[in-house]
Every structure is written in C-alpha cells, then in structure tokens.
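Student: Predicted model and sequence below, questions to follow.
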Amino acid sequence: MAKIKSKTQYVCQSCGSVSAKWLGKCPDCLEWNTFQEEAMLPKQTRVEGISSQSAPKPITQILSGDKERFDTGISELNRVLGGGLVKGSLTLISGDPGIGKSTLLLQCAHEIAKRYGTVLYVSGEESEEQIKIRGDRLSATAEKLFIVSETSMEVIEGHIRDLKPAFVIIDSIQTVYTEKVTSAPGSVSQVRECANSLMRIGKLMGIPLFIVAHVTKQGELAGPRVLEHMVDSVLYFEGERTEEIRVLRTMKNRFGTTSEIGVFEMAAEGLVEVYDPSRIFLEDHRGAKEGSMVIGIMEGTRPLLVQVQSLVAETKAVMPRRSALGIEIPRLNMILAVLEKKLKIPFYASDVYVNVVGGLSVEGTSQDLGLALSLVSSAKGRDIKYDRLMAIGEIGLTGEIRPVNHVERLIGEGVKMGFEYFMIPARNMEKIKIKNIHLIPVDTLKEAVNKIF
C-alpha cells in the first residue's frame, strides 16, 4: 500500500499569509523571517457554522434577540463595552505584561458570578492554586466562580457544554491548542482555529466570552490580524507598570462606540475605578508654570482635563530632536511649523520634548491651543499670566483658532476643578451659557500669545 505523503505549507506568523515555499520576507506584511512550516489541514466535508438555520430570511422577519446586557459589576468596564456584555459576544483584551489584565478579568468574573450564576475562568498560564492566591488577595471568591487550568480546546469545549456558564474567560488564546492542527500553540493556525471554535460555541449557546491576547514588543496584538476581525470587541489595557493609573480603551466595538475609555487605579486590593479622572491627571498641577498648560479633551461622552508640559532646549545638533509622550508626533510637528511661520520662533534650532502628565494618550484637535501656548512659554522662558487658566481650541495652518465641539461641557468640567479663566475660540462664544466665569476669546494664535504673556 502506497504511503500517503503529508503536505505542508508555510504560514507567516505575523499576518497569516500562506506560501507553498519558505520566503525570507512576507509579501503582504513585509516582515522578515516570519514564515514557519505547518502541516496542511485535511479537507473537511462540512464546516460547522454558528447557526443551523442557513436559509436566507428578510431582515424584517429576523428577531434581534435579547437586548439586555450583562452588568459586569465594574462601571468603567461597562462604559467601555457600551453598557455591558452582550450575550454571545466575543471580546479580545490585550496589554503589556503585568499591566493588570488578569486582575481585571478575575474581578469581573467574581462580580458576574454573584449576579448571574456560573462563570468559568480558563487559564493556560497559571495553575489553579496561583489563581486562588490572587483571588484571595482581590476578595474574588464567589461560590459559582469555577477555575480550571487547561490548554486543550476540545477539553475546554467539553467544560463549557457541561457547566453551561453565564460567562467564560480564556487566559490566554496563545496557550490554547486544538488537535485538529499540528502546529505549536500560539501559531497563526492554532490561534485562528481556536478563536473560531470559541466564537462558534459562544454564538450557539449565547455565552459572552473574554479572551486574553499577548502583545508584541511594538505594543501590537501578537498573532494574525484575522483574530481582530473575528471578535466583536477589542480592548486595550494601557499604562506604565511603575505608575498606578491604568486606562482601558476600545479599539473595536460592534455594540457601541470606540471613543470611550475606562480609568482605573492599581491598589493593593486590585483595580479601583476612578470616577473623577480629571482630578487624578491634575493632582500635581499647582498653578501657572513655565511650559505647562491645562487642556480640555473629550473621551467619548466624558470630558477630561489633563496637563501638558513642554520643554524647548537649544541644541547644536544638525537635526533637532522631537519627542512626544501622549501627543501624536505629526500633530506636534504641524503646530511647531505654524509657530515658526506666524510667530517667528526658531524651533529649528531647539530640541522639543512634550509630555501629557499621567500617561494618557490625547487624540483630536481641541488640545492644539494649549499645546502651542506651553511650547511658546518654554521657548520664551516666561510663566503664563493667569494662574488658573485652561485652553481649548484647534489651530489651523494659517494660524487661526478654529471652533471645537463640546466647549461648554469642557468648561463645566474646568469650573468643577476650580479653574477661573478659559481661553476659547471666539466663534464658540455664542454657545457658552455658563455664568460667573472669565472667558478669553481669541481668533488667531498671535492674539492668544499676546493675551497671556
């Protein structure tokens, strides 16, 4: 009898691209030395789907299902998810090692077990005893919280079908493997097949699942990008391990907005929710200082005040350095170019360092005016005239101050934090209904600089 030759293929471990032969550079993601040999999956006569009803139906005849969401018991997590967990949803959470992913999920599992019944926590990285030690420290010891240390996808599916839990956590997807695939755990084929199995069982049984994913040195999700397309939500947990503040962001959400953030503080008893993040980000602010300004930004529906600091130092280097933490470098370069053109400040001969206090990454354009004023203050070596000043406004390429949205909400947050002076675009003045505050309307960047120095 002729021996059947096993067929192999080469799969890029970065993007999942498949090639019949080994390649040094992936033609799709352009990464080097990422192709690994894997056995080809046998042809299957039938692929199990997420629904046994394959007949097309008019959308008007399809029931939308239970719209009620699961309350995770953690309001900041509910905010990021869009109001809570949706039945049958698959959520991917990632972050740097030691940032607090497992801590957050164990606290979430404890709260859901108290409210809705059985919760299954599957760990492929820790033993059951290690999880119990952390659970005792976090006081996460609900009676219906089940823990298992397992990496076999077939065994995990059996546990889910037997327990019929209300919520499942997989920590992490890179440690789980299925016998259908011969490659090692964590490979593109294994991650894709295991995620597909979890998605199928979650949709069929109406169970929300959280899966943890590792990140690369560049801070990106490890494994194939198809994993992000398969799941319903992608959350990213960020922060410095040496700092106490943690920020949970939504990168993708099929059931809500992607602009919300959740703020936590790492304490001895676990992650503590921060309901007033502006106070945390401004706790070291002590009035007007050289190179320091307070700016107002919107994170979803939440107004936030943060402090931006700038340092402009003369340099003899041919190429001055531009460094920014929390601010996008292209935005910084644009503002520096406008300042050089309109105010004749020679930033081309100086190194520029910018930092957002607290480790928050700022997006949008409402921070432009505050950033520009902090840069001018540092370059001129002068303090700002007003002690409790907050700046809001977008800077155009011609040097004009453009109006921004939600100005009144940002000013209201500033009043709550004790600020007295608010520099805003002149075209936003008609929208302000708040009384007993000092407004400084400006039309151009040059006018703004002249009013505060």
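Tutor: Okay, I see it.

Student: contacts, neighbours, all on C-alpha from now
Tutor: Will do.

Student: could you list every residue that touches I207?
Tutor: 87-89, 165-168, 201 (Cα atoms under 8 Å, 6 or more residues apart in numbering).

Student: In terms of helices and strands, where is it?
Tutor: Under the criterion DSSP states H and E, no helix or strand holds I207.

Student: Ok, T72 next?
Tutor: Using DSSP H and E, T72 falls outside every helix and strand.

Student: And the spatially most central residue of the chain, how close does it get to M334?
Tutor: Among the residues of the chain, the one closest to the centroid is R249, at 2.8 Å (Cα atoms, centre = their mean). Using Cα to Cα, to the nearest Å, R249 is found at 26 Å from M334.

Student: cool, G98 as well?
Tutor: Taking Cα to Cα, one finds G98 at 35 Å from M334.

Student: Which of these two has more residues huddled nearby?
Tutor: Between G98 and M334, counted using other Cα atoms under 10 Å, the more crowded position is M334 (15 against 10).

Student: Tell me how far the more buried one lies from E328.
Tutor: From M334 to E328 the distance is 10 Å (Cα to Cα).

Student: What is the distance between stretch 181-199 and the centre of its chain?
Tutor: Between the centre of stretch 181-199 and the centre of its host chain there is 24 Å, according to Cα atoms, centre = their mean, to the nearest Å.

Student: nope, stretch 353-367 is what I meant
Tutor: 15 Å.

Student: what comes up buried for that stretch?
Tutor: Within stretch 353-367, the residues scored as buried using 16 or more other Cα atoms under 10 Å are 353-360, 362, 365-367.

Student: Ok, stretch 207-222 next?
Tutor: Buried residues in stretch 207-222 (16+ other Cα under 10 Å): 207-215, 221-222.

Student: ditto for stretch 256-271
Tutor: Neighbour counts over stretch 256-271 (16+ other Cα under 10 Å) mark 256-266, 270-271 as buried.

Student: Stretch 387-394 now?
Tutor: Here stretch 387-394 shows 388-394 as buried, counting by 16+ other Cα under 10 Å.

Student: Stretch 323-330 too?
Tutor: 323, 325-327.

Student: try stretch 119-131
Tutor: Quick answer for stretch 119-131 (16+ other Cα under 10 Å): 119-125, 128, 131.

Student: which residues are in contact with that stretch?
Tutor: 106, 109, 112-113, 144-151, 156, 160, 165-172, 175-176.

Student: End to end on it, go ahead and measure it.
Tutor: From its first residue to its last, stretch 119-131 covers 14 Å (Cα to Cα).

Student: second one coming, line it up with the first:
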Amino acid sequence: MAKRKTKFMCQECGYESPKWMGKCPGCGAWNRMTEEIEKTSARKGAFAHTEKSAIASKPTPITAVETVNEPRIYTDSRELNRVLGGGIVRGSLVLIGGDPGIGKSTLLLQVSSQLAAKNNSVLYISGEESLRQTKLRADRLGVMSDSLLVYAETDLEDISRTIETINPDFVIIDSIQTVFHPEVTSAPGSVSQVRECTAELMRIAKTKGIAIFIVGHVTKEGSIAGPRLLEHMVDTVLYFEGERHHTYRILRAVKNRFGSTNEMGIFEMKEAGLAEVLNPSEIFLEERSQGASGSTVCASMEGTRPVLVEIQALISPTSFGNPRRMATGIDHNRVSLLMAVLEKRVGMLLQNQDAYLKVTGGVKLDEPAIDLAIAISIASSFRDQPTRPTDCIIGEVGLTGEVRRVSRIEQRVQEAVKLGFERIILPANNLGGWQAPSEIELIGVSTVAEALQYSLGR
C-alpha cells in the first residue's frame, strides 16, 4: 500500500509547504497552516473541464470574433441593478460577502422571488439551512413562486448534476464555504475546496450562460474568507455592510467586470425584508443637530449617484504626550494630513489637540472632494464656531492650502438644491463652463483660509 503524502496549506493565502510552519511565508499569518492529504486526483474535476476547453479552442483574430449584445436582466430592486452596473449579466459569477446576520440570504431570497416572478427558473441551493428553514424565511418575506426551486445540498457533484438536469436561468449558492468537492480531501471551507468549487461553478456559468450568485463568509478583519484567488476568479464582488443593530445596509461593488466599482446601494432592514432607500441623502441628514460646532455637509459621489452626508469633528485638548487621531468612515491618515495643512497654512495650533471625526450614517468616504468639508469641520470644532446649517461644502485640498477642482460638480449641486440648501462653497475653478441653478448661491474659493472666512463668518 502506497504511503499517503501530506502537505500543509495556509488557509489565508493558499501557500503550500511540505512541513508545518507557525508563520506563513506567503502572507505572514500565524497558525494558519493545516495538514491536507496530497492526492493527484484532487486536481481533476473542476480544472479538468477548463483544461479540456482550453485545448479545444483555437486562437482567433479579434476582428473575427462574433459578439452578441444580450440585454441585462433587471430585478425589481433598482439599488441592486445600479450596483451590478445596470442589471444581471447572463453567464456571470457574482460573489456576495458580509458579516453573519447582515442580510445576505434575505437579499438573495428576495431577488430570487423577483426573478421567478418574471418567468425565470431560479435554483436556490442552501448548504446552511434545511428546506423547512428556507421555507420559513420565504414565508416571512412573502416569497411564493413555482419557478423558485429550493435544494438543500453541499456535494458539488450532486449540485452540478442537478443544474445539468434542470438547466435554470439563475443559481444561488448559500454559501460557498459549505460546498465541497468529493475528490478533494480537505475539509469544506478550506483553501483547496473553495478554489476547486468556485472553478467548477465558473465553468458552469460560462458554458451554459447561467448567472450564479455565491455567498461568501467574511473573516474578523472584514475580508471574504478563503484565498484571495476567490475574488480574482469571479466576475463581480459585492460587500454587504452595516451594523447588525442598525436598520440600514450598504451594498458596495469592490470588483465588477461589467460596471463601475464605485456604486453603492442602500437598503433598510424591516420585518418583511429589505426595502430600498431611494433618497439616502435625506436619511443621512435627518438627525443633524442645528447650531452645533464641528458639523458640515459635503456632497460626495458614490459611483454615478451624488450623496449628501454629514461630517462631524470633535477637537479637544489632549491629556497625553501624543494627541489621538481617530476617524470613522474616513482614512485617519487623511485627517492628519488636513490638520497639518490647517496648522501650517492657516495658523491653527492643533499639535496638542485630540481629533475625533465621523461620517454619520455608517458611510465610508474616500474621494478627494470631501477634503474641504473635513478641514472646515475641524476648524469649526477647534474655534467652537458653528457653520451655517444651509451650507454645503465641496472641494479638494492641496498641501499648499489651495482648493482644487472636483469632478461632476453639476450633479453635486443639483442634489444640494433638491434638499433645500441655500449656499454652496466650492472651488473657484468649478464655477465656469456650466449653467448653475438660480435658486442657490455659489461661492468660489481658492484657498482653505478663504473658505473658512465664508463658512465660519468670522
């Protein structure tokens, strides 16, 4: 009898080693090397189809390739359609990740019902719940359709045979960490299993033109569990974010081969499931305090949608040798940079002040157009002078204290007009080349010091 060969594989990055190591040389993670049986047949199965199809195909001039403009499939959720880039693409593989209990299964079950109501055949495969448990969730959400088929299975070979037999239009796998390939000896959820199962699902999606959604668990750091290769293999990666104890959920696209990666969809969790939030700016500004220092409103672009959010700052004298810099929803390095600009170019003594900043509503902002709003929030809290509640602030700040031009200024201004703002402080270079609305006052500024004079009024 031949001796079984074993190898050690990192569960974070997939690094392989013939012996166990405490620290992975590939990603630097500790205690993530697990022993797996090395079996030559483990490479067969998922990749066998890929290798065969690669050999059968021939190089073709790109001018001779025929294209078919298939229309996208729209769901009843406009938020999901926007994040996906305009609807679901046939033959695509979409990965949805999020914290436990955030609403991933609820979202996909509602989408399954919407697609089934349009005479599409949908196969919902649950590896975490039984058929009765899935039915209880469907009853709560009001999901009833004969075109929605429910299947409780984790064996990938059985799943593949079922898809071959039924040939549905859409397939949903909940979740990829529970599915296993019988020819792979490692446990479900390991690097080898996730890689092989995803490759097989990708083959099914591309060869049969079936749109497949797979649910992925996330680690405590917030990234999708399994090898990084998983995100590279799929067509689209969506993250479902939000606090479990709050009602609002944010769906973001971090990778999308068929659309923008900056889109954001907002949902509200209710008893009957997830409901769309069509005007998120109203939600983010509804509890804004009037007359409080350190509060400003900025217009940020999330993909093609302008969103008005409130940025709050709290500046207080430090009790320690090194002042603290904490930020929620903003990169804290950007906060330190803008505080250095205020200290050098405006003359504010901030080196002995603690700084705490937050973007309300749980939104994460990373575009440069919010720089001026952050700087004015810090100055407002430091001087204890409130800004005007009807002001909206837009602009990028350079290291020399200049306010630089931003993109899509028309859409930002229109969103501020719609919500009743009376004045917008924006870069002076953004004033020309477009027709500004007559019902709002536009103030162009060239430096941070000039913006502070208009916003704080002193």
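Tutor: Cool, got the structure. From a predicted model like this one, the values you see are computed outputs, not experimental measurements.

Student: picking that back up, among the buried residues of stretch 387-394 of the first structure, which lie within strands?
Tutor: 389-391, 394 (DSSP state E).

Student: Throw those into JSON lines and include distance to A379 of the first structure, thanks.
Tutor: Formatted as JSON lines, those follow (distance: Cα to Cα, whole Å):
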{"residue": "L389", "distance to A379 of the first structure": "19"}
{"residue": "M390", "distance to A379 of the first structure": "19"}
{"residue": "A391", "distance to A379 of the first structure": "18"}
{"residue": "E394", "distance to A379 of the first structure": "21"}
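
Student: any idea how far F284 of the second structure lies from V359 of the second structure?
Tutor: 9 Å.

Student: Repeat that for E415 of the second structure.
Tutor: From E415 of the second structure to V359 of the second structure the distance is 18 Å (Cα to Cα).

Student: Tell me where the stretch 1-150 of the second structure has strands.
Tutor: 5-10, 16-17, 33-38, 93-98, 122-126, 148-152 (DSSP state E, counting those that start in this stretch).

Student: I424 of the second structure is nearest to which of the ones you listed?
Tutor: Of all those, strand 93-98 sits nearest to I424 of the second structure, with 36.4 Å by Cα to Cα.

Student: Could you report the separation of the aligned partner of K3 of the second structure in the first structure from I395 of the first structure?
Tutor: Aligning on TM-score structural alignment places K3 of the second structure opposite K5 in the first structure. Using Cα to Cα, one gets 66 Å for the distance from K5 of the first structure to I395 of the first structure.

Student: Of the two, which one has the most company?
Tutor: I395 (24 against 6).

Student: corresponding residue for T75 of the second structure in the first structure?
Tutor: Using TM-score structural alignment, T75 of the second structure sits opposite T72 in the first structure.

Student: What about its match, how many residues nearby?
Tutor: Quick note: T72 of the first structure (other Cα under 10 Å) scores 24 neighbours.

Student: ok, it - contacts?
Tutor: 78, 84-85, 108-109, 111-112.

Student: again, only using 6 Å
Tutor: 108, 112 (Cα atoms under 6 Å, 6 or more residues apart in numbering).

Student: Show me which strand runs longest in the second structure.
Tutor: strand 305-317.

Student: In the first structure, what stretch matches that strand?
Tutor: Counting by TM-score structural alignment, strand 305-317 of the second structure sits on residues 302-314 of the first structure.

Student: Neighbours of the closest residue to F8 of the second structure other than its chain neighbours, how many?
Tutor: Nearest residue to F8 of the second structure, sequence neighbours excluded (Cα to Cα, 6 or more residues apart in numbering): E35, at 4.4 Å. Other residues within reach of E35 of the second structure, judged by other Cα under 10 Å, total 17.

Student: Report the separation between the equivalent of E35 of the second structure over in the first structure and M230 of the first structure.
Tutor: Correspondence of E35 of the second structure to the first structure, assessed by TM-score structural alignment: E37. Using Cα to Cα, we find E37 of the first structure at a distance of 24 Å from M230 of the first structure.

Student: about what we covered before: from the buried residues of stretch 256-271 of the first structure, which ones fall inside strands?
Tutor: 261-266, 270-271.

Student: Please produce TSV containing the residues you listed, extended by distance to S310 of the first structure.
Tutor: Shown next, in TSV, are those (distance: Cα to Cα, whole Å):
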residue	distance to S310 of the first structure
I261	25
G262	26
V263	24
F264	26
E265	26
M266	28
G270	33
L271	31
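
Student: Quickly check those residues for the two that are furthest apart.
Tutor: Using Cα to Cα, those span at most 18.7 Å, a distance reached by I261 and G270.

Student: Now the alignment partner in the second structure of V234 of the first structure: which helix or strand?
Tutor: Structural alignment (TM-score structural alignment) places V234 of the first structure against V237 in the second structure. Secondary structure assigned from DSSP H and E places V237 of the second structure in strand 236-241.

Student: Past that strand, which element shows up next along the chain?
Tutor: Strand 236-241 of the second structure is succeeded, C-terminally, by strand 248-256 (DSSP H and E).

Student: Which secondary structure elements does that next one sit against?
Tutor: strand 236-241, strand 264-270 (3 or more Cα pairs under 6 Å, 6 or more residues apart in numbering; DSSP states H and E).

Student: how about JSON lines for the ones you listed, with distance to R288 of the second structure added?
Tutor: Below are these laid out as JSON lines (distance: least, Cα to Cα, whole Å):
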{"stretch": "strand 236-241", "distance to R288 of the second structure": "22"}
{"stretch": "strand 264-270", "distance to R288 of the second structure": "19"}
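
Student: And those: which comes nearest L426 of the second structure?
Tutor: strand 264-270 (24.1 Å).

Student: and the closest one, how far from the first structure on average?
Tutor: Compared with the first structure after the fit, strand 264-270 of the second structure shows a mean deviation of 0.9 Å (mean Cα distance after the TM-score superposition for the first structure).

Student: which other residues reach that strand?
Tutor: 79, 83, 247-252, 274-277.
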